[in-house]
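Colleague: sequence and predicted model, in that order:
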Amino acid sequence: MGEERKAKDFYERAIEIETKAFRPDHVNIVLAYNNLGSFYHKMGEYKKAKDFYEQAIKIQTKAFGPNLGLVYFNMGENEKAKDFYERAIEIKTKAFGLDHVNIASTYMNLGSVYKDMGEYEKAKDFYERVMKIRTKTFGPDHVKIASTCKNLGSVYKDMGEYEKAKDFYERAMKIETKTFGHDHVNIMRKQSRCNLL
């Protein structure tokens, strides 16, 4: 909804409650730390984002692996980001199996790194894995499928395959229109993107 400050307040409250209910280093608190890291990342406060992600890593490294890939990616350090995501996939695969839904977001992030590096086929392969996992888990019309369609559309656009890109953007727009309604900001962005194609 674009109300990041309110989101931040809830994430901080979650940490406070979960710390009392469990303990400061309990794995249940990891999500709140990651969410705060994501908040500061969106605000461009990369140092704070890094601090929260590192706090999450201290708790979850054994089970889930490092999660600084997004920060390195946004700092333009693609090789470091790629290393973090590959390590996270290795750890998550051992914990959950190759095609578990918990690995999908890491595949998505690794795909984005490869896309940024101009390795479009590798990016496409990772996005397609995400599509397979999320479709199996959530069904074909879930909003998470829309975000996957956007990424696939973007990589096809970069590859010069504009018809395929348009198809994925239109599918994303259809899902999000059904989910959020015609006047949602995501729908307006997608219409603009499709018009550019």
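Modeller: Perfect, thanks for sending it. Residues are numbered from 1 along each chain as shown.
Colleague: C-alpha only now, for contacts and for neighbours.
Modeller: Will do.
Colleague: element containing residue 136, please.
Modeller: Assigned by DSSP states H and E, residue 136 belongs to helix 120-138.
Colleague: what angle sits between the next helix or strand after that helix and helix 120-138?
Modeller: The C-terminal neighbour of helix 120-138 among helices and strands, as given by DSSP H and E, is helix 143-158. Counting by axes from the mean of the first three to the mean of the last three CA atoms, to 10 degrees, helix 143-158 points 160 degrees away from the direction of helix 120-138.
Colleague: take the one below as the second:
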Amino acid sequence: MDDNWADFRTRAEQSESAGNFAHAEGMWLKAIFETHAFDDRDWRKAYSLDKLAGLYYSLERFDEAEVFAERALTATRLAYGSDHLKTAESEALAGAVAYCLGKLEEACSHVHKSLTINEHILDPIHKKTAATCLNLAYIYHAKGDFDLSEPFYQRAFKIRAQIFGWDHEMTSKVSKAYAEMAIDRKCHLEAKQMVDLLMEAV
């Protein structure tokens, strides 16, 4: 059973690297089937589910990704506990999938949990923390919660500037997104003012 799982994992990863995603999907499904005989806390359960969820996410098959991302998160918590970087990564994936499905409240909850774990374990200036802050900024931005989005953009920018430098593309990505948020906030305010004027005229 162990040998079968390892074989399916190897074949899945090789197929994925070669761009043969259909075969990779089949191999991950077989690997998941093999884990049914394993203990619930076995890391291979979480690993297999997470990899298939990640594959579906990369292929933009978000409904399927959601199912396996949630299962992967449950398995990861069992295998590693709630306060582990693996769990933070699993929360982040579940959040990314929820975001792509337009489930912004769910996405926000998952990514906040990921950030909390990262803050507890990692140094304050860490690229994973910056990435998580940026993801939260995107979510709040998409929700139109600009006041909540802004501090996460700022925090992501400061961390990346310290790690990569002010003019690095990773830092510039944050500043560009922040500038877009500022424009969206201005447009939103102008639109609200126009609606208020229309309502007063009725």
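Modeller: Perfect, I can see it now. Predicted, not measured: the structure shown is a model, and the values here were computed from it.
Colleague: superposed on structure 2, what's the mean shift for the helix holding residue 136 of structure 1?
Modeller: On superposition with structure 2, the mean distance recorded for helix 120-138 of structure 1 (mean CA distance after the TM-score superposition for structure 1) is 0.5 Å.
Colleague: which one in structure 1 is aligned with residue 148 of structure 2?
Modeller: Using TM-score structural alignment, the partner of residue 148 of structure 2 in structure 1 is residue 164.
Colleague: check contacts around that match.
Modeller: Going by CA atoms under 8 Å, 6 or more residues apart in numbering, residue 164 of structure 1 touches 153, 156-157.
Colleague: with residue 176 of structure 1 instead?
Modeller: 143, 146, 186-187.
Colleague: now do the helices in structure 1.
Modeller: 4-21, 30-42, 46-64, 69-74, 78-96, 101-116, 120-138, 143-158, 162-180, 185-196 (DSSP state H).
Colleague: nearest spatial neighbour of the one residue sitting closest to the centre of structure 1, chain-adjacent residues omitted?
Modeller: Centroid-nearest residue in structure 1, with CA atoms, centre = their mean: residue 105, separated by 5.0 Å. Nearest residue to residue 105 of structure 1, sequence neighbours excluded (CA to CA, 6 or more residues apart in numbering): residue 130, at 7.4 Å.
Colleague: and the contacts of stretch 20-38 of structure 2?
Modeller: 1, 4-6, 8-9, 11-16, 44-45, 48-49, 51-52, 55.
Colleague: one more time with 6 Å
Modeller: 5, 8, 12, 15-16, 45, 48 (CA atoms under 6 Å, 6 or more residues apart in numbering).
Colleague: show the buried residues in the residues you listed.
Modeller: 5, 8, 12, 15-16, 45, 48 (16 or more other CA atoms under 10 Å).
Colleague: show me the two of those that sit farthest apart.
Modeller: Taking CA to CA as the measure, these span a maximum distance of 19.8 Å, between 15 and 45.
Colleague: and the helix holding residue 136 of structure 1, which stretch of structure 2?
Modeller: The aligned range for helix 120-138 of structure 1 is 104-122, by TM-score structural alignment.
Colleague: which parts of the matching stretch are buried?
Modeller: 104, 106-115, 117-118.
Colleague: go on, stretch 161-180 of structure 2?
Modeller: 161, 163, 170-172, 174-175, 177-178.
Colleague: so that stretch corresponds to what in structure 1?
Modeller: Residue span in structure 1 matched to stretch 161-180 of structure 2, by TM-score structural alignment: 177-196.
Colleague: same for the helix holding residue 136 of structure 1, what does it pack against?
Modeller: helix 101-116 (3 or more CA pairs under 6 Å, 6 or more residues apart in numbering; DSSP states H and E).
Colleague: the helix it packs on vs structure 2, average distance?
Modeller: Mean deviation for helix 101-116 of structure 1: 0.9 Å (mean CA distance after the TM-score superposition for structure 1).
Colleague: gap between the residue nearest to residue 115 of structure 2 when sequence neighbours are not counted and residue 190 of structure 2?
Modeller: Leaving aside its sequence neighbours, residue 115 of structure 2 sits nearest to residue 132 (CA to CA, 6+ apart; 5.9 Å). Counting by CA to CA, to the nearest Å, the gap from residue 132 of structure 2 to residue 190 of structure 2 is 30 Å.
Colleague: same question, residue 6 of structure 2
Modeller: With CA to CA as the criterion, residue 6 of structure 2 and residue 190 of structure 2 are 58 Å apart.
Colleague: ok, residues contacting stretch 2-9 of structure 2?
Modeller: Counting by CA under 6 Å, 6+ apart, 27, 31, 34 sit against stretch 2-9 of structure 2.
Colleague: repeat that for 10 Å
Modeller: With contact meaning CA atoms under 10 Å, 6 or more residues apart in numbering, stretch 2-9 of structure 2 is reached by 1, 10-12, 14-15, 24, 26-35, 37-38, 44, 47-48, 51.
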